[in-house]
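> predicted model and sequence follow; I will ask about them next.
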Amino acid sequence: MRSLQPQVKAIQERHAGDQERIQLETAHIYKLSGVDPLAGCLPTLVTIPVWIGLYKALSNVANEGLLTEGFFWIPSLAGPTTIAARESGQGISWLFPFTDGHPPLGWSDTMAYLVLPILLVISQYLSAQIMQSSQSNDPSQQGAQAAVKFLPLLIGYFALSVPSGLSLYWLTNNVLSSAQQVWLQKLGGAKNPVQEYIDKLAREESTNVGKYEPADKSEVLPKAGKPQPGQVPKPSEPQRGGR
């Protein structure tokens, strides 16, 4: 989709004001490239049940007291919140209220738990910027692009009230997905099928021109009045009308 944006933008500029023609030409470009515009939603839809199942699994494990291990700077993969706090709608009660200028978990654990949501917001924003086409000026996508800007903040707020294990999984998924996308676009040699087709036609046309056009026409067309080597001169016809 991203590699086709120059062609889509050119179509929008060429047929400005004619939405029907723009849609037809854009659909033709997608069909020629074998691209389905709705296919980009499938990975997100497929991962929703995975997130729900993982959230339930981690919550149950944490409720049984089996997820108390830490991970690097994270004190516990089950924290910082508790099952009771999440069920009562107080998932961020580990942050507020302050007592004598200190959060409920103390500054050390609180800052350690806050690192992961902050990293998650940053990774989600970078991932959205990589996935989003920076060259697209389609007015119909402006609303979606505006929503994408606020999505990392919502995910960060959500990460404050779930087990750190789920946030860690989400962060890892963002990093790997972004790295894969960068590799495909920059290092993997992902090519535009439409541009390849245009380049192929240009190469064939240049080959045909060089093949059928002689380098020196004097070598093909004999000069008038001069017989070529091995050619028998044609006898001149007698003039008529004379005596």
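Structure received. Residues are numbered from 1 along each chain as shown.

> from here on, just use CA atoms for contacts and neighbour counts.
Fine.

> beyond the longest helix anywhere in the chain, next helix or strand please.
Longest helix in the chain, counting residues (DSSP state H): helix 106-131. Tracing the chain past helix 106-131, the next element assigned as helix or strand by DSSP states H and E is helix 142-159.

> can you give me the buried ones in that following helix?
Within helix 142-159, the residues that count as buried by 16 or more other C-alpha atoms under 10 Å are 148, 152-153, 155-156, 159.

> closest to Lys56 out of the residues you listed?
Relative to Lys56, the closest of those is Ala159; by C-alpha to C-alpha it sits at 14.5 Å.

> tell me what the helix or strand harbouring Lys9 is packed against?
Per DSSP H and E: Lys9 is located in helix 5-14. Applying 3 or more C-alpha pairs under 8 Å, 6 or more residues apart in numbering; DSSP states H and E, one finds that helix 5-14 makes contact with helix 19-33.

> ok, how many other residues are close to Pro117?
Residues within reach of Pro117, counting by other C-alpha atoms under 10 Å, total 22.

> let me fix that, I meant to ask about Thr26.
Neighbour number of Thr26 under other C-alpha under 10 Å is 19.

> one more: the one 3 residues further on?
Summarising burial for Ile29: neighbours were counted as other C-alpha under 10 Å, giving 18.

> ok, structure two:
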Amino acid sequence: MASSSNSQTIGRNGELPFLKFLQRYLPFTLRAVSGHFITPSGKLSPQLDIIVVDARYPLLAENDDGSALVMLHSVIRIYEIKTNLKIKDMHAALAAAKTVKALSRQVAEFGDIDGFGFPQYVLCAYHSAARLESLKQVYFADVDVDRVHMDAVILRYHPSDRPGADDALGGELHVEPPFSDDPACRGPLPGGGYPVSRPMHTPLSDLYYSLVQDSYYVLGERRFSFDALGAHFNEYMNWSTAL
């Protein structure tokens, strides 16, 4: 079974260098691949640039180029990679995140969409062709914590946003979920979240650190035992000839 109909496109948008970086430095409990995930009901995700998964789960299929098909239960974080971020890319990434989040809701064990157990979707850009203020306007206008909850990491801001030698190289756009359902504890965004724009002086290092730390929080929140993993395999038995 082929895991992707367009696996030959891997690397076209810059995902291959980032994928190799993760494959080299991630701890053995985590694995990074490109490709698709499949839900227990057989729904296939769109082509995904980078999927970080719980390495205890087997791959359902793997192509010669390394692209793979993985179980949705194993998915921890998804990265969409852009080499030079434009405004239209931000719109498209938010739409893709919405699609992936809707598919991910099929696993009840993940919990709430804004909780740590739910797969995280991150847009990662090597460079930005757009000014930071323009990206913030689009991001915070379109993102909805109850519908998308996509983070955006920019490794290198537009040159005009870092004119001095001491200015941050890049940064992160993030929505902090509301602290409670109390109207007094809800932020100004449509889903009640709070807008966060965090500058980074070492963005790639920060990205890697947060990925590893958050991945363990995700695994801890899910509390999937080896018995649970065995039960999950039964939900994807169409990949096997076992009865």
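Done, it's in. Because the structure is a prediction, the values reported are computed rather than measured.

> superposed, what's their TM-score?
Between these two chains, after superposing, the TM-score reads 0.23 (TM-score structural alignment, normalised by the length of structure 1); 96 aligned residues with a C-alpha RMSD of 6.0 Å.

> sorry, back to before: of all the buried residues of helix 142-159 of structure 1, which comes closest to Val175 of structure 1?
Pro152 (14.0 Å).

> list the contacts of the closest one.
Contact analysis of Pro152 of structure 1 by C-alpha atoms under 8 Å, 6 or more residues apart in numbering lists 120-122, 124-125.

> please repeat the previous calculation with a cut-off of 10 Å.
117-118, 120-128, 158 (C-alpha atoms under 10 Å, 6 or more residues apart in numbering).

> got the angle for the helix holding Lys9 of structure 1 vs helix 19-33?
Orientation check (axes from the mean of the first three to the mean of the last three C-alpha atoms, to 10 degrees): helix 5-14 of structure 1 against helix 19-33 gives 160 degrees.

> helix 5-14 of structure 1: which residues count as buried?
Residues of helix 5-14 of structure 1 classed as buried by neighbour count (16+ other C-alpha under 10 Å): 5, 7-9, 11-12.

> filter the contacts of Pro152 of structure 1 to the buried ones?
For those, buried by 16+ other C-alpha under 10 Å: 117-118, 120-128.

> would you map the helices across structure 2?
With DSSP H as the criterion, structure 2 has helices spanning 15-25, 87-104, 132-142, 203-222, 226-234.

> got a markdown table for those, with distance to Asp54 of structure 2 and mean neighbour count too?
Converted to a markdown table, the helices of structure 2 look like this (distance: least, C-alpha to C-alpha, whole Å; neighbours: other C-alpha atoms under 10 Å):
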| stretch | distance to Asp54 of structure 2 | mean neighbour count |
| --- | --- | --- |
| helix 15-25 | 13 | 16 |
| helix 87-104 | 15 | 18 |
| helix 132-142 | 29 | 16 |
| helix 203-222 | 8 | 16 |
| helix 226-234 | 10 | 13 |
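
> Tyr79 of structure 2 is nearest to which of those?
Taking these one by one with C-alpha to C-alpha, helix 15-25 is closest: 8.9 Å.

> against which helices or strands is that closest one packed?
strand 30-38, strand 48-54, strand 75-85, strand 120-128, helix 203-222 (3 or more C-alpha pairs under 10 Å, 6 or more residues apart in numbering; DSSP states H and E).

> what does it rub up against?
Contacts of helix 15-25 of structure 2 (C-alpha under 10 Å, 6+ apart): 9-11, 30-34, 48-52, 79-83, 124, 126, 208, 211.

> switch the cut-off to 7 Å
10, 31-33, 49-50, 81 (C-alpha atoms under 7 Å, 6 or more residues apart in numbering).

> name the nearest of those residues relative to Arg222 of structure 2.
Arg31 (17.2 Å).

> surely that closest one and Ile51 touch.
No - using C-alpha atoms under 7 Å, Arg31 of structure 2 is not in contact with Ile51, being 8.1 Å away.

> of those two, who's got more company?
Higher neighbour count among Arg31 of structure 2 and Ile51: Ile51, with 27 against 22, using other C-alpha under 10 Å.

> relative to Met150 of structure 2, how far out is the spatially closest residue to the more buried one that is not a sequence neighbour?
Nearest non-adjacent residue to Ile51 of structure 2, counting by C-alpha to C-alpha, 6 or more residues apart in numbering: Ile78, 4.7 Å away. Separation of Ile78 of structure 2 from Met150 of structure 2 (C-alpha to C-alpha, to the nearest Å) stands at 10 Å.

> returning to what we had before: out of the buried ones among the contacts of Pro152 of structure 1, which one sits closest to Ile29 of structure 1?
Out of the buried ones among the contacts of Pro152 of structure 1, the member with the shortest distance to Ile29 of structure 1 (by C-alpha to C-alpha) is Ala128, at 24.5 Å.

> name the nearest residue to that closest one, sequence neighbours excluded.
Nearest to Ala128 of structure 1 is Val148, by C-alpha to C-alpha, 6+ apart, at 6.9 Å.

> where's Arg222 of structure 2 relative to Ala228 of structure 2, distance?
Distance from Arg222 of structure 2 to Ala228 of structure 2, by C-alpha to C-alpha: 10 Å.
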